[in-house]
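>>> What follows is a predicted protein model with its sequence.
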Amino acid sequence: MPDALTRVQVAAMVDHTLLKPEATAADVAALIDEARALGVYAVCVSPSMLPVRADGLRVAAVAGFPSGKHHSLIKGSEARLAVQQGAHEIDMVIDVGAAVAGDYNAVLADILTVRQGIADETVLKVILETAALSDEAIVECCLAAERAGANFVKTSTGFHPAGGASVEAVRLMAQTVGGRLGVKASGGIRTAETARAMIEAGATRLGLSGSRAVLEGFPD
């Protein structure tokens, strides 16, 4: 049960993240050092920061970040280059406007283009920006991600003015594709209580920038 989660168990679900536009190579190196100390699963960085020395850690990079309003071929190329430079996982942003308009075929095609641009063994996470979407759109985008061969659906970039992850969105995503795809909660998770609620709702991965503060709220 989530109440019994230990710090080690939660750390194994964490993508320790640094996506600020002002981030430097030194900041990324510090992120990796902290990630090792915390025992997290992966680090998530901007593709322009690759390659990085992160032995023992999974490396994730973003594509089409943060707006999602890049041409699908650009997203696919960005993802492919990131993998060539050492990324094991790609977190891509959908065209949120297409989802808002109900054009789920465009969402599907966008995700397919990125999926086809990277190796089969590369984990693909699809960022929906759930705070900007209706429940119907969240469900349809989750199903599109599944059809396109994604491995995870993810709530948010953490940069959208509408907000980040919510328990309600995570629960809806888990009800739609949980057990078949992973569910990553990301954006605005700053306390152990919030992280625990996301896990209880069905999150199988957490995107955190303040990982240390969150993990310190779980027992050893």
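Sure thing, it's come through.
>>> okay, CA-based contacts and neighbour counts for the rest of this
Noted.
>>> buried stuff in stretch 136-149?
Neighbour-count burial for stretch 136-149 flags Ala137, Ile138, Val139, Glu140, Cys141, Cys142, Leu143, Ala144, Ala145, Glu146, Ala148, Gly149 (criterion: 16 or more other CA atoms under 10 Å).
>>> Sorry, slip of the keys, the one I care about is stretch 38-45.
By neighbour count with 16+ other CA under 10 Å, stretch 38-45 contains the buried residues Leu38, Gly39, Val40, Tyr41, Ala42, Val43, Cys44, Val45.
>>> what distance separates that stretch from the centre of its chain?
In this view, stretch 38-45 has its centroid 12 Å away from the chain centroid, taken as CA atoms, centre = their mean, to the nearest Å.
>>> cool, stretch 148-165 as well?
The chain centre lies 6 Å from the centre of stretch 148-165; the measure is CA atoms, centre = their mean.
>>> dropping in the other structure now:
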Amino acid sequence: MEINKFIDHTILKATATEADIIKLCEEAKEYNFFSVCVNSGYVSLAKKNLAGSNVKVCTVVGFPLGAMSTPAKVFEAKQAVKEGAEEVDMVINIGELKSKNLKKVEQEITAIKEAIGDLVLKVIIETCYLTRQEIVIASEIAVKAKADYVKTSTGFGNDGASLENIALMKSAVNGQAKLKASGGIKNLDMALSYIEAGVERIGTSSGVSIVKELNG
């Protein structure tokens, strides 16, 4: 199995330096990961360092809280694409979902999807803050808004991915969107259990050690 092709090689911490981003890109090329995932301010740097490789540039929008205004998120997405991002992982407005302003949540996802066109949009629902019912609703809204993926977590909440939540999300999207697990996936066993559960992408900063473990 080419586990490397499931991996979005990720660094999103506030303290990430230019040198860290360059190292991330070098590792992604060496291990042939699907993409690197970086904050939007580093998209052009990542793009430059991945030139000539197959590794895509993924970025995050409205990260990690999701509570920014819709126009700000749309602008961030458009700007990132202009600078070379090929995939966008956006955080939903969690407070609006919990306030049951479901149309607003859907309209925001739709606006970002329209802003990036045919590029891949992954919708981070931040499962750790949601009830089981809200996880289902958020997943259904993402599908309605034409998102390509529903994603578990930012990795900055009080918990990350779980197989139980992936099962809920899988059932909710009913084959109409793909699944990305992220948050706390640190070893090969965990990665394989998520792939077995049906995820098509894994966001992790432990990609190198996971592949090394596989090649043991």
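Cool, got the structure. Please read all numbers here as calculations on a predicted model, not as lab measurements.
>>> coming back round to it: out of the buried residues of stretch 38-45 of structure 1, who's nearest Glu22 of structure 1?
Using CA to CA, Val45 is the member of the buried residues of stretch 38-45 of structure 1 that lies nearest Glu22 of structure 1, at 12.1 Å.
>>> Is the alignment partner in structure 2 of that closest one in a helix, a strand, or coil?
Using TM-score structural alignment, the partner of Val45 of structure 1 in structure 2 is Val38. Recorded secondary structure, Val38 of structure 2: strand (DSSP: H, G, I helix; E, B strand; the rest coil).
>>> Could you report the neighbour count for the residue lying closest to Val38 of structure 2 once chain neighbours are set aside?
Among residues not flanking Val38 of structure 2 along the chain, Thr59 sits closest, at 5.1 Å (CA to CA, 6 or more residues apart in numbering). Per other CA atoms under 10 Å, the neighbour tally for Thr59 of structure 2 reads 30.
>>> Over in structure 2, tell me which residue corresponds to Val177 of structure 1.
So Val177 of structure 1 corresponds to Val173, using TM-score structural alignment.
>>> is it true that the match of Val45 of structure 1 touches Asp8?
No - Val38 of structure 2 lies out of contact with Asp8 (CA atoms under 8 Å); the separation is 9.7 Å.
>>> Touching both of the two, which residues are there?
Both Val38 of structure 2 and Asp8 are contacted by Cys58, under the criterion CA atoms under 8 Å, 6 or more residues apart in numbering.
>>> list the contacts for the residue nearest to the spatial centre of structure 2?
What sits nearest the mean C-alpha location of structure 2, by CA atoms, centre = their mean, is Asp89, with 4.3 Å. Taking CA under 8 Å, 6+ apart as the criterion, Asp89 of structure 2 is in contact with Cys58, Thr59, Val60, Val61, Leu121, Lys122, Val123, Ile124.
>>> ok, and it, which helix or strand is that part of?
Taking DSSP states H and E as the criterion, Asp89 of structure 2 maps to strand 87-91.
>>> That strand corresponds to what range in structure 1?
The aligned range for strand 87-91 of structure 2 is 89-93, by TM-score structural alignment.
>>> Next: stretch 185-192 of structure 2.
Aligned by TM-score structural alignment, stretch 185-192 of structure 2 corresponds to residues 189-196 of structure 1.
>>> Next, the buried residues of that stretch.
Buried positions in stretch 189-196 of structure 1, judged by neighbour count with 16+ other CA under 10 Å: Ile189, Arg190, Thr191, Ala192, Thr194, Ala195, Arg196.
>>> Can I take it that the first one is in a helix?
No - Ile189 of structure 1 sits outside any helix when classified using three-state DSSP, being coil.
>>> That one: what's it in contact with?
By CA under 8 Å, 6+ apart, the residues touching Ile189 of structure 1 are Ala165, Ala195, Gly207, Leu208, Val214.
>>> Wait, the third one touches Val14, no?
Yes - between Gly207 of structure 1 and Val14 a contact is recorded at 5.9 Å, counting by CA under 8 Å.
>>> what's the average distance of whichever strand or helix holds Lys184 of structure 1 to structure 2?
Lys184 of structure 1 is located in strand 182-186, with elements delineated by DSSP H and E. When structure 2 is superposed, strand 182-186 of structure 1 averages 0.4 Å from its matched positions, counting by mean CA distance after the TM-score superposition for structure 1.
>>> I figured Asp148 of structure 2 was touching Leu121, is that so?
Yes - under the criterion of CA under 8 Å, Asp148 of structure 2 makes contact with Leu121 at 5.4 Å.
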